[in-house]
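In: Below are the sequence and a predicted model for it; my questions follow.
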Amino acid sequence: MTTRSARRTRRTLRAFGAGASVLLALSACSSSSKSSDSTAQVDVSAAAAASSKLSGTVTVFAAASLKETFTELGEEFEKAHPGTKVTFSFGGSDTLAASIKGGAPAEVFAAASPTTMKIVTDAGDASGTPATFARNQLEIATLPGNPDRIASLNDLTKSGLKVVLCDKTVPCGAATQKVLDAAGVKLTPVSYEQDVKAALNKVVLKEADASLVYKTDVKAAGDKVTGVEFPESSDAVNDYPIVELKNARNAEAAKEFIALVQSPQGQKVLTDAGFLKP
């Protein structure tokens, strides 16, 4: 090799080495940048997950007819959100609405009729607009086996038959009065009860021969009662609205519980119990 060729070779090698160094440096910067971006993404994701984690107690005021389904959904909610606790107050919707209006602390209200929900919304105690999540209709509950052979509303007027009804101020009582008026039937009950579970329990305890309650309550009672359907029940189907309350102390958990009730999972629990879809 000539001296001139050797010089050219040395210059080429030096240039190649410099270029390689630049490429390595750029590659290192790119790798470092990607690593930093990835770390940043992980940090953001972790922060988002931490901020979305629910905890604390959710207090739900709910119509008595929702006892079985909401208790089940409450257990599901606690499993899905460790660290949360769902507590319930079940009763007549009008009584619950009055308690909320009076300042009783709660996050969620689920009523058995829009009328009782209106007590809460008119008082300015609701956060947002109530949403209907289920519907329900009446059925006659009789003693097991239906020994009095009750087949219609008119049969409830039989002499000596002890019939119990829901008080007219609660949704099941208002619905009862509506179907009785539609059928032209007048009843003199032995008692008026403050919620549907109390009315049903009179039959379960054999303190009454029959009662007008929701289909879901008859189903929940199993073989403790026998249900008798009647066509007039379609004249008084109750919508069930739910809403987050304005002074909810655990608003995020309240929203998530309502979302569960409205979800396919929640709707399945409700329809399996006999509720109608909204």
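Out: The structure has been received and is ready for your questions. Numbers count the residues shown, from 1 in each chain.

In: From now on I want contacts and neighbour counts done on CA atoms only, so please keep to that.
Out: Noted.

In: Make sure residue 58 is actually in contact with residue 85.
Out: Yes. The criterion here is CA atoms under 8 Å, and residue 58 meets it with residue 85 at 6.2 Å.

In: Okay, one more to line up with it:
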Amino acid sequence: MTHRKFRTLPLVAVVLLAPLAAGCDDKGDSKAEGKTLTVLAAASLTDVFKQAGAAYEKTHPGTTVKFSFAGSQELAAQVRQGAPADALVTADTTTMDALKSETGTPTVIAKNRLTIATAKGNPKDIKGLADLSRSDLKVVLAAPAVPVGRYGAKVLDQQHVTVKPVSQEPNVRAVLSKVSLGEADAGIVYTTDAHTAKDKVTTVTIPDAQNAVADYPAASLKSSRHTKEADEFVKWLSTDDAQQLLRAAGFQQP
């Protein structure tokens, strides 16, 4: 009897411990399956990409999307310095093309246009680009290295308008902030950014013939530790679900 009892105890222990072991394995597997994607994105995508990230996570369980927003030139510098990231979305093809050795094949996911943002109600009665040269106005622009700054300089040059900005900002959101806070009378921003602050600023439309079109290319980064997931996210940005979010935010079709 004693011998029989001694032999069955290990079997009982194994049976009791098996579910615990299985539970540990399941937890470990679940943890292993989880991936966090870091996406470097142009500042003008801040609001819509927060929505896009949430939508993507719902349909891709186990994947978390984290965004780092900044001017495209700042994002490019981060990539060159080896900042850990998985995908990049810029507000111009020039910046993306300069990173060919660092990225996969880029895909344009959206387009944008410029507008003039003024103080609420447009108290200075700004009617168009030509007015931005007025000496009584405080105009703020993005720095020339920033895509929106480059686009802005282009449209002003084409209309032979000379502007002496009171400041040159590192990204489009900083320009918008200066105007919305009353620190500037006007600034050139993307139409989508002006839309996010429609209760704080008034916009003056720049006619298509005088405007510039901004392309937004997206690409995975070769340095990504999650290449498959990064490629999948970039592809998703061209799907109907993602495009509907971009259209609702005012971006144009690619």
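Out: On my side now, so go ahead. Keep in mind it's a predicted model, so treat the numbers as computed, not measured.

In: what's the TM-score for these two chains?
Out: Scored against TM-score structural alignment, normalised by the length of the second structure, the superposed chains reach a TM-score of 0.85; 224 aligned residues with a CA RMSD of 1.6 Å.

In: Neighbour count for residue 58 and residue 85 of the first structure, which is higher?
Out: Counted by other CA atoms under 10 Å, residue 58 of the first structure and residue 85 do not tie: residue 58 has more neighbours, with 25 against 17.

In: Next, find the distance separating the more buried one from residue 64 of the first structure.
Out: The gap separating residue 58 of the first structure from residue 64 of the first structure is 18 Å, by CA to CA, to the nearest Å.

In: With residue 37 of the first structure instead?
Out: Residue 37 of the first structure sits 53 Å away from residue 64 of the first structure, going by CA to CA.

In: Who has more neighbours out of the two?
Out: Taking other CA under 10 Å, residue 37 of the first structure and residue 64 do not tie; residue 64 has more neighbours (23 against 12).

In: State the distance from the more buried one to residue 109 of the first structure.
Out: If you measure residue 64 of the first structure against residue 109 of the first structure using CA to CA, the figure is 12 Å.

In: again, but for residue 94 of the first structure
Out: To residue 109 of the first structure, residue 94 of the first structure is 11 Å away according to CA to CA.

In: Neighbour count for the two, which is higher?
Out: Here residue 94 of the first structure and residue 109 are compared on neighbour count by other CA under 10 Å; more neighbours surround residue 109, at 27 against 23.

In: Would you check that that one makes contact with residue 62?
Out: Yes. Contact between residue 109 of the first structure and residue 62 holds when scored by CA under 8 Å: they sit 5.8 Å apart.

In: biggest strand in the second structure, by residue count?
Out: In the second structure, taking DSSP state E as the definition, the longest strand is strand 107-119.

In: average offset between that strand and the first structure?
Out: On the superposed models, the aligned residues of the first structure are on average 0.6 Å from strand 107-119 of the second structure, with distances taken as mean CA distance after the TM-score superposition for the first structure.

In: Buried residues, that strand. List them.
Out: Neighbour-count burial for strand 107-119 of the second structure, counted by 16 or more other CA atoms under 10 Å, picks out 107-119.

In: Stretch 62-79 of the first structure too?
Out: Taking 16+ other CA under 10 Å as the basis for neighbour counts, the residues of stretch 62-79 of the first structure that come out buried are 62-67, 69-70, 73-74, 76-78.

In: The residue mapped onto residue 157 of the first structure from the second structure: what's it in contact with?
Out: Under the alignment defined by TM-score structural alignment, residue 157 of the first structure is paired with residue 133 of the second structure. When the contact criterion is CA atoms under 8 Å, 6 or more residues apart in numbering, the partners of residue 133 of the second structure are 161-164.

In: all helices of the first structure, in order?
Out: For the first structure, the helices defined by DSSP state H occupy 3-52, 67-80, 93-101, 114-122, 171-183, 196-204, 215-221, 251-262, 264-272.

In: Just name the most buried of the ones you listed.
Out: Comparing the helices of the first structure on average neighbours per residue, with mean count of other CA atoms under 10 Å, the densest one is helix 196-204 at a mean of 23.

In: What is the mean deviation of that helix from its aligned residues in the second structure?
Out: Between helix 196-204 of the first structure and its aligned stretch in the second structure, the superposed structures give an average distance of 0.6 Å (mean CA distance after the TM-score superposition for the first structure).

In: so where is that helix in the second structure?
Out: Under the criterion TM-score structural alignment, helix 196-204 of the first structure matches residues 172-180.

In: Stretch 257-272 of the first structure too?
Out: Alignment of stretch 257-272 of the first structure against the second structure: residues 233-248, by TM-score structural alignment.

In: again, but for stretch 84-91 of the first structure
Out: Using TM-score structural alignment, the residues of the second structure aligned to stretch 84-91 of the first structure are 63-70.

In: Ok, stretch 18-33 of the first structure next?
Out: Under TM-score structural alignment, stretch 18-33 of the first structure has no counterpart anywhere in the second structure.

In: residues in contact with residue 253 of the second structure?
Out: For residue 253 of the second structure, the contact set (CA under 8 Å, 6+ apart) comprises 109-111, 243, 247.

In: ok, and what's touching the match of stretch 84-91 of the first structure?
Out: Residues from elsewhere that reach stretch 63-70 of the second structure, judged by CA under 8 Å, 6+ apart: 34-43, 45-46, 49-50, 53-54, 56-57, 75, 171.

In: buried residues in that stretch?
Out: Of the residues in stretch 63-70 of the second structure, 63-67, 69-70 count as buried by neighbour count, 16+ other CA under 10 Å.

In: export those residues to JSON lines and tack on distance to residue 176 of the second structure?
Out: Formatted as JSON lines, the buried residues of stretch 63-70 of the second structure follow (distance: CA to CA, whole Å):
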{"residue": "63", "distance to residue 176 of the second structure": "33"}
{"residue": "64", "distance to residue 176 of the second structure": "29"}
{"residue": "65", "distance to residue 176 of the second structure": "26"}
{"residue": "66", "distance to residue 176 of the second structure": "24"}
{"residue": "67", "distance to residue 176 of the second structure": "20"}
{"residue": "69", "distance to residue 176 of the second structure": "15"}
{"residue": "70", "distance to residue 176 of the second structure": "14"}
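
In: now residue 252 of the second structure: how far from residue 76 of the second structure?
Out: To residue 76 of the second structure, residue 252 of the second structure is 24 Å away according to CA to CA.
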